[in-house]
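Participant: heads up, no residue letters with this:
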């Protein structure tokens, strides 16, 4: 293992002096923080034909491709080696016109794109007969521009190639004389897009498709079922299997001596306890699973070479029946009141079940927290916590975006940030932690990781997790059907379910639920404040921007609905009835506006929002000065809210209004309350409380009817 702190810190000479070609044994990541636990085999040196740069990347789930130097032309290979070493060592130099921010090292995630572009440049130069970059002149880079313009590529890719030439020129002061482009700064005064004549499009609305309600609600329900019912059975079976594999299961203590003696003990045990021998379905039907018996009786893994003919005859003469599965664990979880499967899990399907469970846990955490997929994939054991002051549940991890992110190293650790979550997220994390003993919650593979990406230091790739989620949906639909025969999780109209779609879907789901505006205003306003305070100015507002866009859409729809109902004769009563009518009427003329950015949506939201919140059996026409819920908080010494708190709503509040829709809801509740008040089996305090609530509902309903206008507006 190489200690990054002991790696030589030799840097190229300062600009303007003669710079020698780097030594062959120079470690290429000498000036980059290296991920803790990186093996020596991944610490590439300058002369290596393959450069591994992934150890310098922050994210454990990212698969950063290596640099394969044989793909570069021989004559210029040394020149581009020197360039990439300089780019790893130094910040990107400032362009002559000063447009670029100084002192920012290129992210490791940028290098794969540079490699592709630099390879195109190197091959073109080689085809033109160049053996040194210093021989390239102004007319040569103009010829390369002509070559790029003729390529059958998008304007964006052409602009990338132009930008790559400029980057190569910018590092000239860190390169040997032969490796410096011998031209002036290419195409000064023009952007790369202008050089290729590309049309620059303004940033548009987030086009990531939301997952439909029918699909997401069903997926979430089954994911939570996996966490609560199915998952513990899979976890327990996996633990038992691991113990059996290692010869550490308590049931194996009775097996001693030779393999023959262990088999005799097992036959005796099965006979006394009426247990069938493990089986499997083979080419000739049901067969005896000899390898699993070897596992059960504690034979070491390296000695399990199958059963001898004598051993097979021994079991055949035992007269014991053969089970259709070689099972581990038990089925204790229930779905719809029944065991979720009729037989225990077979060892052959256990790896697949573990992978699907991991996908379910990831889905629960990613969707319910609003975190980016990469942020979830990089969560580590022990990430559950809570706020000591408020008691809120939290998850701590690392931010998933930013050029300045670097992997933890012995002398550098990036600050953690919190996410406020619900208890289901903590339950999913707890189950993930109990599924294995690896440091990452979602390692590259729980069952069998590739040697290039060992599970101890690498997380599951995003593409692999997306495939796992799709496999989870397919498995649920194949094993559990609806009563009408339809899929348990219906297909989404927008296509394949990817983790990147969860954040937008959650924003819509919360805001579009009944009383969603109140929930969003309370929960996400609080999260916004907490992120700002906890993250010291480096907050990530993108999730809240999604909420803002969804909220804007809902408010526009709500204004249209409220206006239509008022025009159709809906009656409104209560102390804020006239204020409700005025706000809806003033907001009604809104005819829509093109929104090209999230900030535009936020500004439009401030202008269009009438601050009318439809709650359960009531409508709050929000005014902070007269809000009873806010006054109650202030009286207790708590901070006053900027949005209604329906859980602390007071019937005497001056902000209340009642529409016909609210009255209909109250009438439905009144029937149940009157039944509860007359229930002879209910405790007297419960009956008294129901009677008081029923009387309150009835008074509101009667006042609403009495205040209806003579022309028949409202409920009759």
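Facilitator: Done, it's in. Remember, predicted model here, so these are calculated numbers, not experimental data.
Participant: C-alpha from now on. contacts and neighbour counts both.
Facilitator: Fine.
Participant: go through the longest helix along the chain and flag the buried ones.
Facilitator: Using DSSP state H, we find that the single longest helix of the chain is helix 542-567. For helix 542-567, the neighbour count (16 or more other CA atoms under 10 Å) marks 543-556, 558-560, 562-563, 566 as buried.
Participant: ok, now stretch 381-395?
Facilitator: Quick answer for stretch 381-395 (16+ other CA under 10 Å): 381, 383-386, 393-395.
Participant: same check, this time on stretch 116-136
Facilitator: Of all the residues in stretch 116-136, those buried under the rule 16+ other CA under 10 Å are 117-123, 125-126, 130-134, 136.
Participant: gap between the most centrally placed residue in the chain and residue 490?
Facilitator: The chain has residue 373 as the residue nearest its centroid, 2.3 Å off, counting by CA atoms, centre = their mean. Applying CA to CA, to the nearest Å, the value for residue 373 to residue 490 is 23 Å.
Participant: next: residue 601.
Facilitator: Residue 601 is 32 Å from residue 490, where distance means CA to CA.
Participant: which one's more surrounded, the two?
Facilitator: Remark: of residue 601 and residue 490, residue 601 carries more neighbours, 23 against 16, as counted by other CA atoms under 10 Å.
Participant: could you say which helix or strand holds that one?
Facilitator: For residue 601, the element it lies in under DSSP states H and E is helix 598-608.
Participant: give me the contacts around stretch 13-26.
Facilitator: Residues outside stretch 13-26 that contact it (CA atoms under 8 Å, 6 or more residues apart in numbering) are 12, 45-47, 82, 173-177.
Participant: again, only using 10 Å
Facilitator: Residues from elsewhere that reach stretch 13-26, judged by CA atoms under 10 Å, 6 or more residues apart in numbering: 7-12, 28, 44-48, 78-79, 81-82, 85-86, 171-179.
Participant: among these, which are in helices?
Facilitator: Those of the contacts of stretch 13-26 mapping onto helices are 78-79, 81-82, 85-86, per DSSP H.
Participant: now these as a markdown table including neighbour count and distance to residue 672?
Facilitator: Output for these, formatted as a markdown table (neighbours: other CA atoms under 10 Å; distance: CA to CA, whole Å):
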| residue | neighbour count | distance to residue 672 |
| --- | --- | --- |
| 78 | 19 | 82 |
| 79 | 22 | 81 |
| 81 | 21 | 77 |
| 82 | 20 | 79 |
| 85 | 21 | 74 |
| 86 | 21 | 75 |
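Participant: put this next to the first one:
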């Protein structure tokens, strides 16, 4: 049916009631339009049009609105869902429509108490009505101008979409009402999410890596056992005596080892014993006297454990006594499996820079490993879907370069999920929460809750074992851990590194360095200044260490003498009562005024002089500031000095080149020539710029 035909029908016409409200929306794979909600339904299910795997299922529940306004609300939300927007308007997303419904419900509920019972037409709204509601919002949300602005904007939809609303259209633009808008400070252009402080991020990442690298094998072994006993067919032997013999043999093993019987609520766990013996529980029940006699000798355990030995160690002892079978136990497979999933999320989200939506769309096989001629991995990439800033609401395939820890976490997730499960962050099947929710992947809120529980478990483990590396509370809210803090925190650490803005722009898929710097923080916000201050402080501490150890006299290279001169002057300015012993505040002041502009690096130490810097000459429209390590030409630049550590790195580079040139079968002639040329350039560079003994 065309929209023109639809518009001719009265609201109560059957044709109107049978229209599918999502006909203007892209549907998820596997959904048919004819199976989706119709206009006449009391509840419209939006889930078929929610294209992100981790979104919670949303609905529009019209019976929750005042009865007299339900018809008007249906007309508005049908237009928002599936009708082309008026000129100058955009079609709102599904999540935005659900938020709009919440605010419209609040307005209509307020209006229902204000108006006479017989009035149903929203076009009769007056400026006095909206002025009164504006004052109501000021009382309802006195501290949140954003909530008040959003609530007012929802009402203004009745004016902006008036060409589609007929008798329910607003007859005036609320924007022209006195005090309808609010004057407020200019909106911040940078990301406002707080970052995690080092004292929180350090132990959080450390424990997450410990779960991935050391504890995962125990959890995965228990998971494999759990799957096996649910897929194996229980034995049903004809000879009942055989069951008796096997039960007695198992009881003898418990008596010999002194191991208590597996327990559940103070009694022997018959279900667990039946699964261990691969028989039905009634066969075990027939031998209750044997169980009771054994329990008199060895007792009954608090929990039942999988039989796999614990290999992971914490302070030299097993990190858990065992992994319990029942999901309510603290160390159960259900809980530890979710802790492991949370640990994998922390490693991936923090060390990759992926957004939550991008992490949640990681699928089995998303990891790609590149190897050199020796089959040694040297690059790992992951493929997922990107949503923000993309034209396709269903997401656009994108690739990120990651490190080996992320690859290990993905490998763990692929083993933790059943082979038939595609999404790596789908709900785990252990325990009572396996079937909650309809999302294919964990929602953002569910992951936040998971991380909160992971932190609580780790801190309990630290308390029990007397460890001091517990995780301080930061980045946590009443409703769960804010997953966005990982991306923000990574931006902070990247920005503090030389060339970090370039690395951040690449890792975050931003189209320019300026966009990344805006994400990491603007000059006005103080973020950038804080980064530069931290960088300067770190360099100042390095300078002092070099001066104390007389390391600046061991440098070689074109600018070695310049390093010695600058550091000598810096040391004189840093003297206090005959010693270089500075607190951070004083060191920051000295660095601000007398920074020697020496930048230690892995391959070279840069002694910045813009007039001689080859990286500066290679810039186009570059700005003053840090040297461009991405454009560094160390073998030719006169700003280079070499520490003994720098020389050692170059020496290892020569050894690596020699190994590759000697490999068999031989490389193509052109590549062999390039490696030989590189080897010769480095050899000449070291011969010219190092002392003989430094190469020994």
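Facilitator: That came through fine. Quantities reported herein were computed from a predicted structural model and do not represent experimental measurements.
Participant: TM-score for these two?
Facilitator: The TM-score (TM-score structural alignment, normalised by the length of structure 2) is 0.71; 590 aligned residues with a CA RMSD of 4.8 Å.
Participant: if we can go back for a sec, which strands or helices does the longest helix of structure 1 pack on?
Facilitator: helix 502-512, helix 516-534, helix 577-587, helix 598-608, strand 612-614, strand 656-659 (3 or more CA pairs under 10 Å, 6 or more residues apart in numbering; DSSP states H and E).
Participant: which elements pack onto the helix or strand following it?
Facilitator: Remark: after helix 542-567 of structure 1, the chain's next helix or strand is strand 572-573, criterion DSSP H and E. Under the contact criterion of 3+ CA pairs under 10 Å, 6+ apart, strand 572-573 of structure 1 touches helix 577-587, strand 656-659, helix 660-677, helix 684-706.
Participant: TSV for those, including distance to residue 65 of structure 1 and mean neighbour count?
Facilitator: Shown next, in TSV, are these (distance: least, CA to CA, whole Å; neighbours: other CA atoms under 10 Å):
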stretch	distance to residue 65 of structure 1	mean neighbour count
helix 577-587	54	18
strand 656-659	60	25
helix 660-677	59	17
helix 684-706	66	16
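Participant: would you reformat those as a markdown table and include distance to residue 263 of structure 1?
Facilitator: Listed next are these as a markdown table, based on distance: least, CA to CA, whole Å:
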| stretch | distance to residue 263 of structure 1 |
| --- | --- |
| helix 577-587 | 81 |
| strand 656-659 | 77 |
| helix 660-677 | 65 |
| helix 684-706 | 64 |
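Participant: for residue 34 of structure 1, which of these is the nearest?
Facilitator: Nearest to residue 34 of structure 1, of all those, is helix 577-587, at 56.0 Å by CA to CA.
Participant: what residues of stretch 286-305 of structure 1 count as buried?
Facilitator: In stretch 286-305 of structure 1, counting by 16+ other CA under 10 Å, buried: 287-299.
Participant: related to what we said a few turns ago, which of the buried residues of stretch 381-395 of structure 1 fall within strands?
Facilitator: Judged by DSSP state E, strands contain the following of the buried residues of stretch 381-395 of structure 1: 384-386, 393-395.
Participant: was I right about residue 46 of structure 1 contacting residue 81?
Facilitator: Yes. The pair residue 46 of structure 1 / residue 81 is scored as a contact, 7.5 Å apart, by CA atoms under 10 Å.
Participant: who touches both of these two?
Facilitator: 22, 28.
Participant: and for the residue mapped onto residue 165 of structure 1 from structure 2, the neighbour number?
Facilitator: When structure 2 is aligned by TM-score structural alignment, residue 165 of structure 1 is paired with residue 155. By other CA under 10 Å, the residues close to residue 155 of structure 2 number 19.
Participant: so residue 155 of structure 2, which of the three states?
Facilitator: At residue 155 of structure 2, secondary structure determined by DSSP: H, G, I helix; E, B strand; the rest coil is helix.
Participant: same thing with the one 3 residues further on?
Facilitator: When the structure is reduced to helix, strand and coil (three-state DSSP), residue 158 of structure 2 reads as helix.
Participant: how many residues are close by it?
Facilitator: For residue 158 of structure 2, using other CA under 10 Å, the count is 22.
Participant: what residues does it make contact with?
Facilitator: 76, 122-123, 164-165, 168-174.
Participant: try it again with 6 Å
Facilitator: Neighbouring residues of residue 158 of structure 2 by CA atoms under 6 Å, 6 or more residues apart in numbering: 169-170.
Participant: please identify which of the helices and strands packed on strand 572-573 of structure 1 is closest to residue 57 of structure 1.
Facilitator: helix 577-587 (49.8 Å).
Participant: counterpart of residue 33 of structure 1 over in structure 2?
Facilitator: Match for residue 33 of structure 1 (TM-score structural alignment): residue 26.
Participant: ok, its match to residue 59 of structure 2 distance?
Facilitator: Between residue 26 of structure 2 and residue 59 of structure 2 the computed distance is 17 Å (CA to CA).
Participant: likewise residue 241 of structure 2?
Facilitator: Taken as CA to CA, the span from residue 241 of structure 2 to residue 59 of structure 2 is 58 Å.
Participant: more neighbours: which of those two?
Facilitator: Shown here are residue 241 of structure 2 and residue 59; by other CA under 10 Å, residue 59 has more neighbours (15 against 10).
Participant: sorry, back to before: quick one: the helix holding residue 601 of structure 1 to helix 542-567, angle?
Facilitator: Angle between the axes of helix 598-608 of structure 1 and helix 542-567 is 30 degrees (criterion: axes from the mean of the first three to the mean of the last three CA atoms, to 10 degrees).
Participant: in stretch 293-307 of structure 2, what counts as buried?
Facilitator: 294-295, 298-306.
Participant: ok, so of those, who is nearest residue 213 of structure 2?
Facilitator: residue 306 (20.6 Å).
Participant: that closest one corresponds to which position in structure 1?
Facilitator: Checking TM-score structural alignment: residue 306 of structure 2 goes with residue 328.
Participant: next one: residue 396 of structure 2
Facilitator: Per TM-score structural alignment, residue 396 of structure 2 is aligned with residue 415.
Participant: what about the closest residue in space to that match that isn't next to it in sequence, neighbour count?
Facilitator: Spatially, and ignoring its direct neighbours in sequence, residue 415 of structure 1 is nearest to residue 398 (7.2 Å; CA to CA, 6 or more residues apart in numbering). For residue 398 of structure 1, the neighbour count with other CA under 10 Å is 19.
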